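Build me a model:
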Amino acid sequence: MGFPNGRRRIAAAVAALLVAVAVAATVYRVLAPAEVSTPARVEYPAAASPTAGVIGRLPVAPLIVDGRLRVYAAHRQVYADRPVDGRYRTTPYWSYRRWPAALDGVVASGTTVVTRWSDGRLVALDARTGRVAWRADGPAPAGERSVRRTGAATVWDPRGIFVARASDGRQVVLAVGAQWMRAVDLADGRELWRSHVTVTVPPGDGADAAAGCRDALGTTGSGQLIVVDSCAGPAVVEFRDAVTGAVGVRWRPPGAGAELVATPVGCGTGRTGCTGLRTAAPGDDAGRGWLLGPGEPVAAPALDGPDAELVYGTAVAVVDGVPVGRSARTGAQLWRRSDLSRVRLLAVQPDRVHLLTETNDLLTLDPATGAQRSYFALNVGSDGIGWAPGAAYAADGFVAVERLRKPVDPTGDDRRYYLTSEPLILAAT
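The predicted structure is shown next:
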């Protein structure tokens, strides 16, 4: 004996409603804005002291934090592993994920890792535990970037987020968007100032340019944000105090035209703490080098070359295939390694200059004297040395290099572009 038609229809409607509610709940759980924080469950690792040589290979680009952790970027996630000198990537020490926002940039200072997301949100994590230290709103990034699967651009060259250290030791996080910028205290995320400006996206790297007339470049060693301003006439370099937001020096290189390209040099990771600047006309490789300080930039001809680097007062460049170190202030030659030839300047860090030979040997010199610190082949397993160098990074005595397939095809997909599925080679110097 069955149900009457009326009761059957009611039962069917109730069943359909329950299914719809269940589906809606599932969709909400999957698509609703959310964050997932997985903190560390073991003790903070000790600092490593590896011997010089190749450590291993990695599938993604590491950001070395506090000399103890490697931090990586994924599309919607930032995570860390340890030990810092581990041969391979290991199970995450901690992880932080957001949805639906995408990770746009990562900067770090000491034991604080600051992440910037596509919706402008700033989230600071304690590197020792992976727990959220603070959250703050900021401007959304200006334009979109094309980031390959290693995530190197996100952790080694983030755009629109910087850290500056003021003269009193206070550290400031500066987030720059298309219409405004905001500064917050690194310690607690408290707002220090905000300013409504129109900012451009630096050219290159696949970014979609946003309408604007200011280009935020990086921060100086004396705690200022470097901005190229072309809003009201010929381009001017302005230096804005990171703590107060006040614009101090506004400067134009002598003889500069209406347009100006400026490149910070002598910087830490993420173009922070820069001590020099190179200026040029658009499309002109013949730049002019300058030293940065509390006043106007001071001419430093030793930094004129497009590939010259600045390491604690020493301008290092490869001239006719030979590495040379000069005083950035006087131009006097400090050292010249005529016994080395056909090398390229790969990366620098405060106490080391890293050179790459034609056969992909990594040579590390002391920037003050040119003396050799280490020398070894950048080879791991059976991968060989038949690769071209891509993006490179150096910090805390480590060097990481992307290995690209020859001939390099910048337009190729990631499988064609990179040498292997683990294209990053990590070394201690």
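
When you work out contacts or count neighbours from here on, use the C-alpha atoms and nothing else.
Will do.

Tell me if I'm right that Ala427 and Thr51 touch.
No: using CA atoms under 8 Å, Ala427 is not in contact with Thr51; the gap is 9.4 Å.

Who has more neighbours out of these two?
Ala427 (26 against 12; other CA atoms under 10 Å).

neighbouring contacts of stretch 145-162?
59-63, 72-74, 103-107, 116, 141-142, 173-177, 205-208, 216, 218-219, 269-272, 391, 393, 414 (CA atoms under 8 Å, 6 or more residues apart in numbering).

Now which of those would you call buried?
Among the contacts of stretch 145-162, those classed as buried by neighbour count (16 or more other CA atoms under 10 Å) are 59-63, 72-74, 103-107, 116, 141-142, 173-177, 208, 216, 218-219, 269-272, 391, 393, 414.

next up, for comparison:
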Amino acid sequence: MGLPVGRRRIVVALAAVLAAVATAVVVHRVLAPAEVSTVARGAYPPAPSPGPGVIGRLPVAPLVVDGRLRVYASARQVYADQPADGRYRVTPFWSYRRWPAKLVGVFADGTTVVSRWSDRKLVALDARTGRVAWRADGPEPGVLPKPRRTYAATVWDPAGLHVARTAAGRAVLVVAGAGRLDGYDLADGRRLWRVDRERGCLGAAGTTATGEVLGLDACAGPEAVEFRDAATGAVRTRWRPPEAPEEFVVTPVGCRQGRSGCRGLRIADRGDGSGRGWLLGSGAPVAAPALDGTDAQLDGERVVGTSAGVVIGRSARTGAELWRRDDLGPVRIIAVEPGRIHLLTEGKDLVTLDPATGAERSRFAMNIGRDGTGWQPGRAYAAGGYVAVERARERAGPDDDDQAYFLMAEPVLLAAT
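Prediction:
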């Protein structure tokens, strides 16, 4: 004997409601904002001391942190493995993941790893443990190009993330976004200052070795370079290069890392990559003709450039030749770090020179196993004596998709110099 019609309808309706509730719970669990932090279970590793040579190959770009860890990025995750000289990427030492926000930049200073997300969140992690050190709200990142699958741009050139050191020794995280520039105490994430402007007219290009925020301002009149106090955000100096065009591009050079702690800059017309070089100090920028062009790099008071297969070191202030090397053949500078200039020869040898003397610190073939040298360099990075290079196909172009662009599944070579 079945249920009466009325009661049957009640049961069916109740079942439908319960099914809807269950579905909503599942959808909420899957799609609701979430944060998953997996901290380190082992001890902080010691810093290895690898000899010169290729260490290994990796599927994604590493950011070497404190000489001990390698930090990587993916669409919604920042994670680390160790040791820094490991041949392959291994099980994460720690991991931090967020949903549904996307990771747009990673910056490391000392043992602090700052991650920037598409929902304006800034999350700092302690590299020694992977634990969250602090969280803060930052400016809107704006529209950024989609990263390639190595995420090299995300970790090697994070948009709008820089660090400046004040005269008192405080490390200030500088974050640039759409119409906004913020300064935070790197130690605890406390916001120190904020600058609001019309969207698109203000941007941070980097920070200087003397503790200033270097920016390009076009909010009122012709474009000019602004130098702001990192501790307060106040403008110290507003400067336009002599005979500068109405619009120009500012590229920091001679930086401690990324575009932070820079000792010079290059000013170029939009669409013209050559540019004029300038040295930065306590006063107005000083012209440095030795830095003109894109084939010259700055290390302290020295400029190293290449031309017609010759590598020349010059005084940044006078342009006087200090040394030259004409025994390397056609070369290109692929990465620079304090005290080291890394060059790639036509035969794919990585040559590291001392910028003060031109002396060779190391030289070896950028090859591993049977991979060969039939490739061209993509993005490159150097820190603490480590060099990482993307390997692109010889005929690859910037508009090719990842499948056509990269040489293989593990396109990144990591070497110690």
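
picking that back up, so of the buried ones among the contacts of stretch 145-162 of structure 1, which ones are in strands?
63, 72-73, 103-107, 116, 173-176, 216, 218-219, 391, 393 (DSSP state E).

What segments of structure 2 are helices?
Assigned by DSSP state H, the helices in structure 2 fall at 5-31, 152-156, 402-405.

gap between Leu192 of structure 2 and Arg259 of structure 2?
Between Leu192 of structure 2 and Arg259 of structure 2 the computed distance is 21 Å (CA to CA, to the nearest Å).

same thing with Ala356 of structure 2?
Where Arg259 of structure 2 is concerned, Ala356 of structure 2 sits at a distance of 22 Å (CA to CA).

Over to Asp137 of structure 2?
22 Å.

Next: Leu202 of structure 2.
17 Å.

Over in structure 2, tell me which residue corresponds to Trp387 of structure 1.
Alignment note: Trp387 of structure 1 maps to Trp375 in structure 2; criterion TM-score structural alignment.

What count of nearby residues applies to its match?
18.

how much space between it and Leu413 of structure 2?
12 Å.

overlap in contacts of these two?
With CA under 8 Å, 6+ apart, Trp375 of structure 2 and Leu413 have common neighbours Arg391.

How much space separates the residue in structure 1 that Gly206 of structure 2 lines up against from Ala394 of structure 1?
Counting by TM-score structural alignment, Gly206 of structure 2 corresponds to Gly218 in structure 1. According to CA to CA, Gly218 of structure 1 and Ala394 of structure 1 sit 18 Å apart.

And the strands in the stretch 151-300 of structure 2, which stretches?
Using DSSP state E, counting those that start in this stretch, the strands assigned to the stretch 151-300 of structure 2 run over residues 161-165, 171-177, 180-185, 191-196, 202-207, 212-217, 224-229, 235-239, 248-253, 264-269, 276-279, 286-287, 296-299.

The match of Trp387 of structure 1 is in contact with Ala392, isn't it?
Yes: taking contacts as CA under 8 Å, Trp375 of structure 2 lies within contact range of Ala392: 5.6 Å.

Can you work out which residues contact both of these two?
With CA under 8 Å, 6+ apart, Trp375 of structure 2 and Ala392 have common neighbours Leu407.

and the alignment partner in structure 2 of Val322 of structure 1, how far is that from Asp327 of structure 2?
Under the alignment (TM-score structural alignment), Val322 of structure 1 maps onto Val310 of structure 2. Distance, Val310 of structure 2 to Asp327 of structure 2, by CA to CA: 8 Å.

and the two? which has more neighbours close in?
Using other CA under 10 Å as the criterion, Val310 of structure 2 and Asp327 rank with Val310 on top: 15 against 9.

residue contacts, the more buried one?
Arg324, Arg325, Asp326, Asp327, Leu328, Gly329, Pro330.

so who does the counterpart of the third one in structure 1 touch?
For Asp326 of structure 2, the aligned residue in structure 1 is Ser338 (criterion: TM-score structural alignment). Residues in contact with Ser338 of structure 1, defined by CA under 8 Å, 6+ apart, are Val322, Pro323.
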